[in-house]
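> how does the following fold in three dimensions:
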Amino acid sequence: MIDPLERWKETGLPDKPDYAGLLTFAGMPYTHDPAELEGVDVAIVGAPVDDLTSDRPGTRYGPRAIRAAGCPPGPHLEARVDGLAELRVVDFGDAPVVPADPAGNHAAIERTVGQVVAAGAIPIVLGGDHSVAEPDIRAVASAHGPVALVHFDTHTDTGEEVFGVEISHGTPMYRLVRDGHVDGARYVQIGLRGYWPGEKELQWQAERGITSFFMHDVRDRGIGAIVEETISIVGEKPVFLSVDVDVLDPAFAPGTGTPEPGGMTSGDLLWACREIASRTRLVGMDVVEVLPTAVASADVTALVAERVVREVLTGIALRRRATQ
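Next comes the predicted model:
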């Protein structure tokens, strides 16, 4: 079998500028052959769908924008580790999705993420609207059992339905907990604020032991204390990290479908993602709701989403160092 990383090195392309060559995450080698996932630590998967959004569409363009927001490789200047050098990372391309077929698209996403999981690699999914969390977490839970979930978001996404529709970007966490793919007692939400959902959904969450940290908790207690409690709650159970960029204040992430003022800073989110990845048993991740067509400065949002992934890769590398 041809080693995709060695094949890539032979071309000399790791030294290419970001704007040249095949568009892959951070210039990592591309493969869409499951046989070439052997020995890979992390595989990037695109989920370019937004058929189930309830507000502004356009997040189908998110994966491409996140890939285009890459930066030159090198060590993380604060953590002093280069996750891209210490881990074998490939871009596994996009799940084979088409417009206006949400059921078929979810099946394609679950199947594609499942190939990554079956190979023993950690999938990092680039959305897409947040409905993609349902198939990608389901694929991970199929291999690891019910997972713990750390969920950064303005919204809980635990609606039983949105506008009378049972499957949308506002319902994935309800369905994942209901169907046993996520362990409610080890499910933590961070950054909640705004005006949705209502008391019905919050009561449902409380009955299942879900922990919710609102923005006033983050402001009053500090992100460090919130992350410490989160790590304590999820414990050593396999953890999935789901990041909706609307958890950020629109000043930091204007390009998203349902922006809500009063959110997190990008600095706090980046640090928190790295810390969680370095101190928990991370088995999967997604970053969703990047809407690059929303406003002229939307590439700022794609940039912070790309850096969220880079921080997680740094955290995974730090954990590998600590456990070897």
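> only C-alpha atoms for contact and neighbour calcs from this point on.
OK.
> burial of the closest residue to V81 other than its chain neighbours, as a residue count?
Nearest residue to V81, sequence neighbours excluded (Cα to Cα, 6 or more residues apart in numbering): P75, at 4.9 Å. Residues lying near P75 (other Cα atoms under 10 Å) number 15.
> ditto for K16
11.
> same deal with the one 4 residues further on?
Under the neighbour criterion other Cα under 10 Å, A20 is assigned a count of 9.
> can you check R281 too?
So R281, with other Cα under 10 Å, has 18 neighbours.
> kindly report the same for P73.
Here the count is done by other Cα under 10 Å, and P73 has 16 residues near it.
> next up, for comparison:
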Amino acid sequence: MYQPKDSSKSPRFTGVRTFMRLENIQTTEDVDIVIVGVPFDTAASNRVGTRYGPQHVRNFSVLLRPYNPDQEINIFDYCSGVDYGDIDVVPGNIHRSYDNIVEGLTPILENGITPIIIGGDHSISLGNLRAFYKKHGPISLVHFDSHGDTWDNYYGEKYMHGTPFRRAVEEGLIDVDHSIQVGMRGPLYGPEDIEDARDLGFEVIPMKEVRKLGQEEVLRRIHERVADNRPVFVTYDIDFVDPAYAPGTGTPEVAGPTSHEALEYVRGLDGLNIVGFDLVEVLPAYDHGEITAALASAIAFEMISLVALKKRREKSPELSSQNSSY
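This is a model prediction of the structure:
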């Protein structure tokens, strides 16, 4: 059983930086979750530097402890986990980077392990989804973001951080009838920037509607949309959160969720058959006081907690999901 170092016995400022102070081992033996960095950022359209996102989140995550009081679970009583390290991307070559992502994730998925993938810009999600398709076929997507990322191209380029989910639909990687996007907002070029995602088959809940519906209703809609215990991939762009709470990102949009709401959206996914996560667009150079790193590491912690809750139910089926009402 792999678990973090005990920081009451070993100071946090010692040792190599890994997520939550987990052991840095590339193994698929006796593990349930792995942390994987994908430090690719040369498909960004504005600020670059998210290649340093994985190490930035790891640096702050040493403050995390194994017990989650909000979910009432000690993660490593039910999960074994390691920091798997980073996938070797190719700066400036997105297609070779995608190949490396698929190659790197395949043994993890083939062994039934849940990866928590830290980017990197949002273009990496296409590589991630290709790997999940090999294992699961078309997969349901739950997408938190301030942008739909379903544009056809940027500057005539088809593979950018604003295009991955259009490409994923075109490649048949996503079960769009059971996929949903939440949080879209900000100035656009036209209504088609939202409607294109709906035309592709996604349910879309823009931030204006999120505020009217309330968090509980949005979570109910997510559960209703996915349904039937089908495998789910969760993609979480940190710019889903208001830049007051997550300034360290490449394309911030105001009027988003608070840090509390950001975490509650993840907690509220309990009960879905989640087989993988990615967390993207953390940009250290704009992260004053490590505000974004603090939140991003907490989001990843909540993602790991969902895996632990699922494992606990598998061991004790009488423990129903706290979100079964959705």
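> hang on, the earlier thing: what do we get in structure 2 for the residue nearest to V81 of structure 1?
P75 of structure 1 maps onto Y67 in structure 2 when the alignment is built from TM-score structural alignment.
> same deal with E161 of structure 1?
Using TM-score structural alignment, E161 of structure 1 pairs with N153 in structure 2.
> tell me how far that match lies from T163 of structure 2.
6 Å (Cα to Cα, to the nearest Å).
> looking at these two, which is more packed in?
T163 (22 against 17).
> trace the more buried one over to structure 1, please.
Aligned partner of T163 of structure 2 by TM-score structural alignment: T171.
> and the strands in the stretch 101-250 of structure 1?
122-127, 147-152, 182-192, 211-214, 239-244 (DSSP state E, counting those that start in this stretch).
> related to what we said a few turns ago, mind listing what the match of T163 of structure 2 touches?
131, 157-162 (Cα atoms under 8 Å, 6 or more residues apart in numbering).
> same thing but 10 Å
52, 130-131, 133-134, 156-162, 165 (Cα atoms under 10 Å, 6 or more residues apart in numbering).
> ok, and the most crowded of the residues you listed?
For the contacts of T171 of structure 1, neighbours were counted using other Cα under 10 Å, and A133 has the most, 30 neighbours in all.
> which residue is the nearest non-sequential neighbour of D94 of structure 1?
In space, D94 of structure 1 is closest to G46, 4.1 Å off (Cα to Cα, 6+ apart).
> report the secondary structure state of the one you found.
The three-state assignment at G46 of structure 1 reads strand, by DSSP: H, G, I helix; E, B strand; the rest coil.
> trace it over to structure 2, please.
Checking TM-score structural alignment: G46 of structure 1 goes with G37.
> Y30 of structure 1 maps to what in structure 2?
Y30 of structure 1 maps onto N24 in structure 2, by TM-score structural alignment.
> which residues touch its match?
Contacts of N24 of structure 2 (Cα under 10 Å, 6+ apart): 16-18, 34-35, 81-85.
> can you check L126 of structure 2 too?
98, 101-102, 132, 159-161, 163-169, 171, 173.
> same thing with P63 of structure 1?
P63 of structure 1 makes contact with 24-25, 44-49, 93-94, 125-128, 287-292, 302, 305-306 under the criterion Cα under 10 Å, 6+ apart.
> in this structure the residue nearest to D94 of structure 1 contacts H32, no?
No: with contact defined as Cα atoms under 10 Å, G46 of structure 1 and H32 do not form a contacting pair (11.4 Å).
> longest helix of structure 2, counting residues only.
Counting by DSSP state H, the longest helix found in structure 2 is helix 291-315.
> would you mind listing the buried residues in that one?
291-312 (16 or more other Cα atoms under 10 Å).
> not counting its neighbours along the chain, what's nearest V38 of structure 2?
Nearest residue to V38 of structure 2, sequence neighbours excluded (Cα to Cα, 6+ apart): G119, at 4.9 Å.
> I meant to write D136 of structure 1 there.
E110 is the one closest to D136 of structure 1 (Cα to Cα, 6+ apart), at 5.3 Å.
> now do the same for that neighbour: its match in structure 2.
So E110 of structure 1 corresponds to V102, using TM-score structural alignment.
> ok, now how distant is that match from S125 of structure 2?
Taking Cα to Cα as the measure, V102 of structure 2 falls 11 Å from S125 of structure 2.
> find residues that contact each of the two.
A131.
> narrow the contacts of P63 of structure 1 to just the buried residues.
Buried among the contacts of P63 of structure 1 (16+ other Cα under 10 Å): 24-25, 44-49, 93-94, 125-128, 287-292, 302, 305-306.
> ok, the most centrally placed residue in structure 2 - contacts?
Central residue of structure 2 (Cα atoms, centre = their mean): D278, 2.7 Å from the mean position. Applying Cα under 10 Å, 6+ apart to D278 of structure 2 gives the contacts 35-38, 115-120, 122, 124-125, 128, 143, 233-237, 300, 303.
> if we use 6 Å, what do you get?
Neighbour list for D278 of structure 2: 116-118, 235 [criterion: Cα atoms under 6 Å, 6 or more residues apart in numbering].
> go through the residues you listed and say which is closest to F76 of structure 2.
Using Cα to Cα, I116 comes nearest to F76 of structure 2 of those, at 15.4 Å.
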